[in-house]
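Enquirer: Provided below for reference: sequence and predicted model.
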Amino acid sequence: MALPTIEELKTHINLDHDEDNALLATYANAAKTTIESHLNRKLYNDSVPDSDSNGIVVNDAIKVAILMLAGHWYDNREAVTINGNASVLPLAYQMLINPYRIIPI
C-alpha cells in the first residue's frame, strides 16, 4: 500500500480543482509526519528496510488516517470550536492508528 496521492486526497474531500494542490501536498506530508510521530514509527510505501526494526508499511487504516487528518486540516484551517469548546479530531482517527503505535518504555 502506498501513501495517498493528491488525487486520492482530493477525492476524499470532494475537491474538483487543482488550485490547492500544493497546499494539499503540504497537509498530506504534515499528516504523515504527525502520524509517524504519534506511532513512534517511520512509514514506508512498499517495504521496511532491514535497518529499521520499528518501521511499518502503510496499510489501509494508516492511509485513511492520513486522508482524514489532511482533510480535516484543509476544511478547518484554524482551531475548531463547538459551543465555545475546543474540538478534537474524530475518534475514528485514533481508532485507525492506535493499534500500530509503539509506546516507548
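Expert: Sure, I can see it. Numbering: from 1, shown residues only.
Enquirer: alpha carbons only for contacts and neighbour counts from here, please
Expert: Noted.
Enquirer: Without its sequence neighbours, what residue ends up closest to Pro4?
Expert: Spatial nearest neighbour of Pro4, chain neighbours left out: Lys63 (6.2 Å); criterion: C-alpha to C-alpha, 6 or more residues apart in numbering.
Enquirer: Which helix or which strand is home to that neighbour?
Expert: helix 60-75 (DSSP states H and E).
Enquirer: Would you map the helices across this structure?
Expert: Counting by DSSP state H, the chain has helices at residues 6-12, 21-39, 60-75, 91-97.
Enquirer: Ranking these by mean neighbour count, which comes first?
Expert: Highest mean neighbour count among the helices of the chain (mean count of other C-alpha atoms under 10 Å): helix 60-75, with a mean of 20.
Enquirer: That helix packs against which elements?
Expert: helix 6-12, helix 21-39, helix 91-97 (3 or more C-alpha pairs under 8 Å, 6 or more residues apart in numbering; DSSP states H and E).
Enquirer: could you give the angle of it to helix 21-39?
Expert: Angle of helix 60-75 versus helix 21-39, following axes from the mean of the first three to the mean of the last three C-alpha atoms, to 10 degrees, is 130 degrees.
Enquirer: and here's the other structure:
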Amino acid sequence: MSVTVALLKLQLNVDFDTDDDLLAHKIAAAEEWIGDYIGKPLVDFDPVPATLTEAVLQLAASWYENREAVVIGAGANEVPFGVKALIRPYWELERL
C-alpha cells in the first residue's frame, strides 16, 4: 500500500481503531482505481510519487466519508475535486 491506515486516519482526523479494516479497504480500492485509471499499478512505482499518494488519500477519504453512491443535497462528483488533476500526468505518461 502506498498509504497506511495511520496516514489516512490523520487525513480524516480519526482517532479510533474500530474502522481500521474499512479504512484499509478504502485505501486498497483507491489504489486499484487510480492504477486502473493511469494504466499502471501503484506498486510498480518505486517510490510512489507524492502526488499519487495524495490522490489515494483524497479518494479513500472521500469514499470513507461518503459511503453511498448518492449524496442527498450535495453536488454529485465522480471523484473528489483535484484527484484527476493529481493523477493526470501519470495517465499521459502511460499513453506515450
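Expert: Right, received. Where do you want to start? The shown structure was predicted, so the numbers you read here are calculated from the model rather than taken from an experiment.
Enquirer: TM-score of the superposed pair?
Expert: The TM-score (TM-score structural alignment, normalised by the length of structure 2) is 0.84; 93 aligned residues with a C-alpha RMSD of 2.0 Å.
Enquirer: Reformat the helices of structure 1 as JSON lines; add distance to Ile82 of structure 1.
Expert: Shown next, in JSON lines, are those (distance: least, C-alpha to C-alpha, whole Å):
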{"stretch": "helix 6-12", "distance to Ile82 of structure 1": "23"}
{"stretch": "helix 21-39", "distance to Ile82 of structure 1": "23"}
{"stretch": "helix 60-75", "distance to Ile82 of structure 1": "15"}
{"stretch": "helix 91-97", "distance to Ile82 of structure 1": "16"}
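Enquirer: These: which one's closest to Pro104 of structure 1?
Expert: Proximity to Pro104 of structure 1 (C-alpha to C-alpha) singles out helix 21-39 among these, at 10.0 Å.
Enquirer: By how much does the closest one deviate from structure 2 on average?
Expert: Mean deviation of helix 21-39 of structure 1 relative to structure 2 after superposition (mean C-alpha distance after the TM-score superposition for structure 1): 0.4 Å.
Enquirer: next one: stretch 61-70 of structure 1
Expert: Counting by mean C-alpha distance after the TM-score superposition for structure 1, stretch 61-70 of structure 1 comes out at 0.4 Å.
Enquirer: that older thread, dump the helices and strands packed on helix 60-75 of structure 1 to JSON lines, plus distance to Met68 of structure 1.
Expert: JSON lines is the format used below for these (distance: least, C-alpha to C-alpha, whole Å):
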{"stretch": "helix 6-12", "distance to Met68 of structure 1": "8"}
{"stretch": "helix 21-39", "distance to Met68 of structure 1": "9"}
{"stretch": "helix 91-97", "distance to Met68 of structure 1": "7"}
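Enquirer: For Lys42 of structure 1, see how far away the most centrally placed residue in structure 1 is.
Expert: For structure 1, the residue nearest the mean C-alpha position is Ile66 (1.9 Å; C-alpha atoms, centre = their mean). Ile66 of structure 1 is 14 Å from Lys42 of structure 1, where distance means C-alpha to C-alpha, to the nearest Å.
Enquirer: coming back round to it: of the helices of structure 1, which approaches Ile103 of structure 1 most closely?
Expert: helix 21-39 (7.7 Å).
Enquirer: Give me the helices and strands touching the closest one, please.
Expert: So helix 21-39 of structure 1, by 3+ C-alpha pairs under 8 Å, 6+ apart, packs with helix 6-12, helix 60-75.
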